[in-house]
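> after the sequence you'll find the predicted model.
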Amino acid sequence: MRRPSPSTTPFCHVTWQRHGGRAEEMAYALGGRAVHVYPGALAARRLVLVRYAVSVLLTAAALVRLRPRAVVVVNPPVVPGLVVAAYARLTGARFLLDSHTSSFGVKGNAVAARTLGITRWLGRRSSGVMVTTSSWVAEVQRWGARGLVVHEAPPAWQVAPAVRSERPQVLFVGVFSSDEPVAEVVAAAALLPDVDVLVTGDVDRAPAGMVEAAPSNVVFTGFLDQQAYRARLEQSDVVLALTTEPTSVMRAAYEAVYARRALVVSDWPTLREVFPLARHRGNEAAALADGVREALSDDPAAAADRAEQALSVQAERWDDQLDAMRTALALPVPTPQGA
C-alpha cells in the first residue's frame, strides 16, 4: 500500500453541498484545502445522476492532484464518502466522515435512511465519524466506529459590531427544510409589528401560499450567497436558529455567536448545552416572539457582555474539537509563529 509522500497536501475537506463554507473554514483551521464539488449547471433534480457522475470524476481528480494525507468528507450523500474511502484504501490516508444529523435518516431524509447501511460501513472504515451530539456518538460506537462531536470552525468573514437600529431586524436562517418551523416564525412576526423578520432560503421551496399570506414585516430574502448572507447578518439585531429535530446543532446558531449577535434557538437539551447564553424557546409563535422581545430588551452594554461570554464558551469548545480532529487524523499541531 503506497503512503502519500511528505510533500503532498496534508489535509482536504471534501463536500458536495451547495455551500462550501464549512469545508473552507475547517480546511483553513487544519492547514489544508477545501474540495467543494457542486456543478451548478447540473443542479436540476432530473439531472442528479449526471451531476453525481461528474462529481465523482471531479472529486477523484482533485484527490489525485492534491494527494492529501488526511481527508474529511461530508455525508450525506454517501457517494463522496465512497470515493474518499477508495482513495484512503489505495494510499493509506486517514479520513473522517462528517455526518450531518440527516445522514442518520432523520429530518425526513428518506434517501439517507435507505443508505444508512453504507454510512455504517464507511464509519467502520474511517478514523472517526463527526456528529453533533453525544447520543450520536453512542450510536456510532454501536456500529463499531469511533464518534467525535465536532461543530463549526470560526468563519472566514467578520462583521461590524452590533448597533441597535430604530426598527430592529431579526434574521431567521433556513432553507425550508422539513425540520424548520417556518410557519411558526411567520406567525411570530405577526406578533412583532415593530420588527422586520427576514427569512432566508430559496422561495421556490416555501410552502404554497406562505409568501403571499405573510405579514408585511416579513421579508423572504431568497437564497443568499456568502457575501449577501454576511451583509444580512451584519444588519441583524437577533438571529433565529430553529429546528424540530432534537439532535441538530445549527450552523446558523454558531455563526450568530461568532458574529456577536443575540441568538434565539429552539428549546432542546442539546441546544441548551451548546448555546447556554442564547434564549431558548419552544417552536411556537408566541414563545418565539417572546424570545425576540427579551433579546431586544437588553441594553447595549448587557447585550455586548452576553455576546462576548457566548463567544468565549464557543471558542474554547472549538479548540477542544479541533484537537480531537487532529488526533484522529494524525495531523501535527502547527508551530506558533515566532516559536
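Okay, I see it.
> make it CA atoms for all contacts and neighbour counts henceforth
Noted.
> show me where the stretch 201-339 of the chain has helices.
For the stretch 201-339 of the chain, the helices defined by DSSP state H, counting those that start in this stretch occupy 210-213, 226-235, 251-258, 269-274, 285-297, 300-329.
> got the buried residues for the fifth one?
Buried residues in helix 285-297, defined by neighbour count with 16 or more other Cα atoms under 10 Å: 285-292, 295-296.
> ditto for the last one
Along helix 300-329, the positions that meet the burial threshold by neighbour count (16+ other Cα under 10 Å) are 303-304, 306-308, 310-311, 314-315, 318, 321-322, 324-325, 328-329.
> packing partners for it?
Judged by 3 or more Cα pairs under 8 Å, 6 or more residues apart in numbering; DSSP states H and E, the packing partners of helix 300-329 are strand 94-99, strand 147-149, helix 251-258.
> do the first one as well
Based on contacts counted as 3+ Cα pairs under 8 Å, 6+ apart, there is no element that helix 210-213 packs against.
> roughly how far is that helix from the heart of the chain?
Mean-position distance between helix 210-213 and its chain equals 27 Å (Cα atoms, centre = their mean, to the nearest Å).
> which residues sit against it?
Helix 210-213 is contacted from outside by 183, 203, 220, using Cα atoms under 8 Å, 6 or more residues apart in numbering.
> take the one below as the second:
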Amino acid sequence: MGFRVGGLMTSKSIWITWEDHRRSRELAAAFACEYVCFISKRNRFFRYVILSIKTLKYVVKCKPSLIFCQNPSIILALILCFYKKIIGYKLVVDRHSNFKFDSRKSLNPIWFVFHFISNFSLKKADFTIVTNQYLKDFVDSLGGCAFILPDKLPSLDCTTLPVHHKRKEVTFISTFSDDEPILEVLSAASLLSNEYIIYITGSYKKYKSIEQLKKIIPDNVVLTGFLPEHDYQLRLASSDALMVITTLEYTLTCGAYEAVALGKPMILGNTKTIMEYFNKGALYTSLTPSEIAENIIKLFRDIELFQDQVSELRAELEADWNIKFSQIVRALNEM
C-alpha cells in the first residue's frame, strides 16, 4: 500500500473524526494523513444523520484508499465499516476507549444495540488500534485484528515554563465525569494545610452533584472551569505536580500523558493499567480522601526524585511508542 515510518508514500489516506481529540490530531500527523473533523452541535439523532451524510459525501469525493477513524463515535465506525467494501478502502479504527465493559451484561436494549454495533465494527475493521494488551486480546477474541499504540506524548507549548510560587500547587486534571473522584479530592484538600492549593480543571457546572460540591469546597481549592487550550497548558505547566484519577480499568488517561510530556510528578489512580504503563514518577492512590491527601504530602517530600523519574519515563515511553508505531506501519504495508 506504500507506507513509510512517519507517513504515507503514495496512498491517499485520511483521518476522520466527529470529535476534535488530541490523540487523533497527533496520530493523523504521525501517519501524515489528512485530518478531517466534522462537528455538529445538534441533538444526538440529527447529529448522527448530519455527520453521516457529510462523512460519506467527503469519502466519495476524495476516494481515499485508506481511512483511519476515531471511535468514539461508534456510529462513525459502523458507517465506515459498512461502506468500506462498497466504496473500496481499507479501514483502521482507533478505539482508544468507549468499550463500556460494565454494561456488557445489561438487559437494557440500548446497551444490547451498542455492543452489537461495537462487536460488528471490531470484526469488520481491517485493523483496530487499542492502548493496551487487555483490549488487544479482547478485540482478537472477537475475530478482529488489533494493534497496541498508546497515545503519543503530546507536543505542548509551555514545556519550559518556570515554576515560582509560595504554595505547593497541584492541578487535578478533570472533566467532571462519573469515573473521577471529585468529592473525594475536595475532602482530601480539606485535610491539607493552606500550604497546599489544588486547582481542578474542567466544566464543573455540568457536574451531577454541583450543589453538594458548592457546599463543601474548601478554601485551598480553585475550580478553573473550562480553559482554552493555551490557558489549560499554562495551568499544567505552572503546577508543581499533576493529579489524574479514574476509576475505569483498561484506560490510559490523557492527563497522565500530558504530565509526562511536561515532566511533572503525578498522583494517579491505582488501576492495574495505569500502574503498569506509568510505572515511575508517580504515587498511586485509592479513592479514600485520607490516602489522596497523604500521597500529595509524600510526593512533595521527595518531589525532586519524582521529577527525575518522570524524565526517565518520558524517554522510555517515547522509545516504546516508536517501536509500536513502526509495527503498525509494517502491517499496513503488508495489508
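Arrived safely. This is a predicted model, so every value here is computed, not measured.
> follow-up on the earlier one: could you dump the helices and strands packed on helix 300-329 of the first structure into CSV and include distance to Leu42 of the first structure?
Shown next, in CSV, are these (distance: least, Cα to Cα, whole Å):
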stretch, distance to Leu42 of the first structure
strand 94-99, 24
strand 147-149, 33
helix 251-258, 26
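> nearest to Ala188 of the first structure, out of the ones you listed?
Nearest of those to Ala188 of the first structure, taken as Cα to Cα: helix 251-258 at 18.8 Å.
> just name the most buried of the helices and strands packed on helix 300-329 of the first structure.
Greatest average neighbour count among these goes to strand 94-99 (a mean of 27), per mean count of other Cα atoms under 10 Å.
> ok, and what's touching the helix or strand just after that strand?
Next in sequence after strand 94-99 of the first structure, counting helices and strands by DSSP states H and E, comes helix 110-114. Contacts to helix 110-114 of the first structure, defined as Cα under 8 Å, 6+ apart, come from residues 76-77, 102-106.
> cool, and stretch 244-251 of the second structure?
Here stretch 244-251 of the second structure has contacts from 97, 131-132, 134-135, 172-174, 179-181, 253, 255-256, 266-269, 271-274, using Cα under 8 Å, 6+ apart.
> pull out the buried residues from these.
For the contacts of stretch 244-251 of the second structure, buried by 16+ other Cα under 10 Å: 97, 131-132, 135, 172-174, 180-181, 253, 255-256, 266-269, 271, 273-274.
> show me where the stretch 51-200 of the first structure has its strands.
For the stretch 51-200 of the first structure, the strands defined by DSSP state E, counting those that start in this stretch cover 70-75, 94-99, 128-131, 147-149, 169-172, 196-200.
> export these as JSON lines, with columns for distance to Ser236 of the first structure.
Shown next, in JSON lines, are those (distance: least, Cα to Cα, whole Å):
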{"stretch": "strand 70-75", "distance to Ser236 of the first structure": "29"}
{"stretch": "strand 94-99", "distance to Ser236 of the first structure": "30"}
{"stretch": "strand 128-131", "distance to Ser236 of the first structure": "29"}
{"stretch": "strand 147-149", "distance to Ser236 of the first structure": "29"}
{"stretch": "strand 169-172", "distance to Ser236 of the first structure": "5"}
{"stretch": "strand 196-200", "distance to Ser236 of the first structure": "9"}
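> Leu58 of the first structure is nearest to which of these?
strand 70-75 (14.1 Å).
> in the second structure, what range does that closest one match?
Counting by TM-score structural alignment, strand 70-75 of the first structure pairs with residues 66-71 of the second structure.
> tell me, how many residues neighbour Lys57 of the second structure?
Neighbour count for Lys57 of the second structure, taken as other Cα atoms under 10 Å: 11.
> can you tell me what it aligns to in the first structure?
So Lys57 of the second structure corresponds to Ala61, using TM-score structural alignment.
> tell me the residue in the second structure aligned with Ser99 of the first structure.
So Ser99 of the first structure corresponds to Arg95, using TM-score structural alignment.
> wait, doesn't that match sit right on Asn71?
Yes: applying Cα atoms under 8 Å as the test, Arg95 of the second structure and Asn71 come out as touching, 5.0 Å apart.
> so what touches the match of strand 70-75 of the first structure?
Under Cα under 8 Å, 6+ apart, the answer for stretch 66-71 of the second structure is 11-18, 24, 76-77, 89-98.
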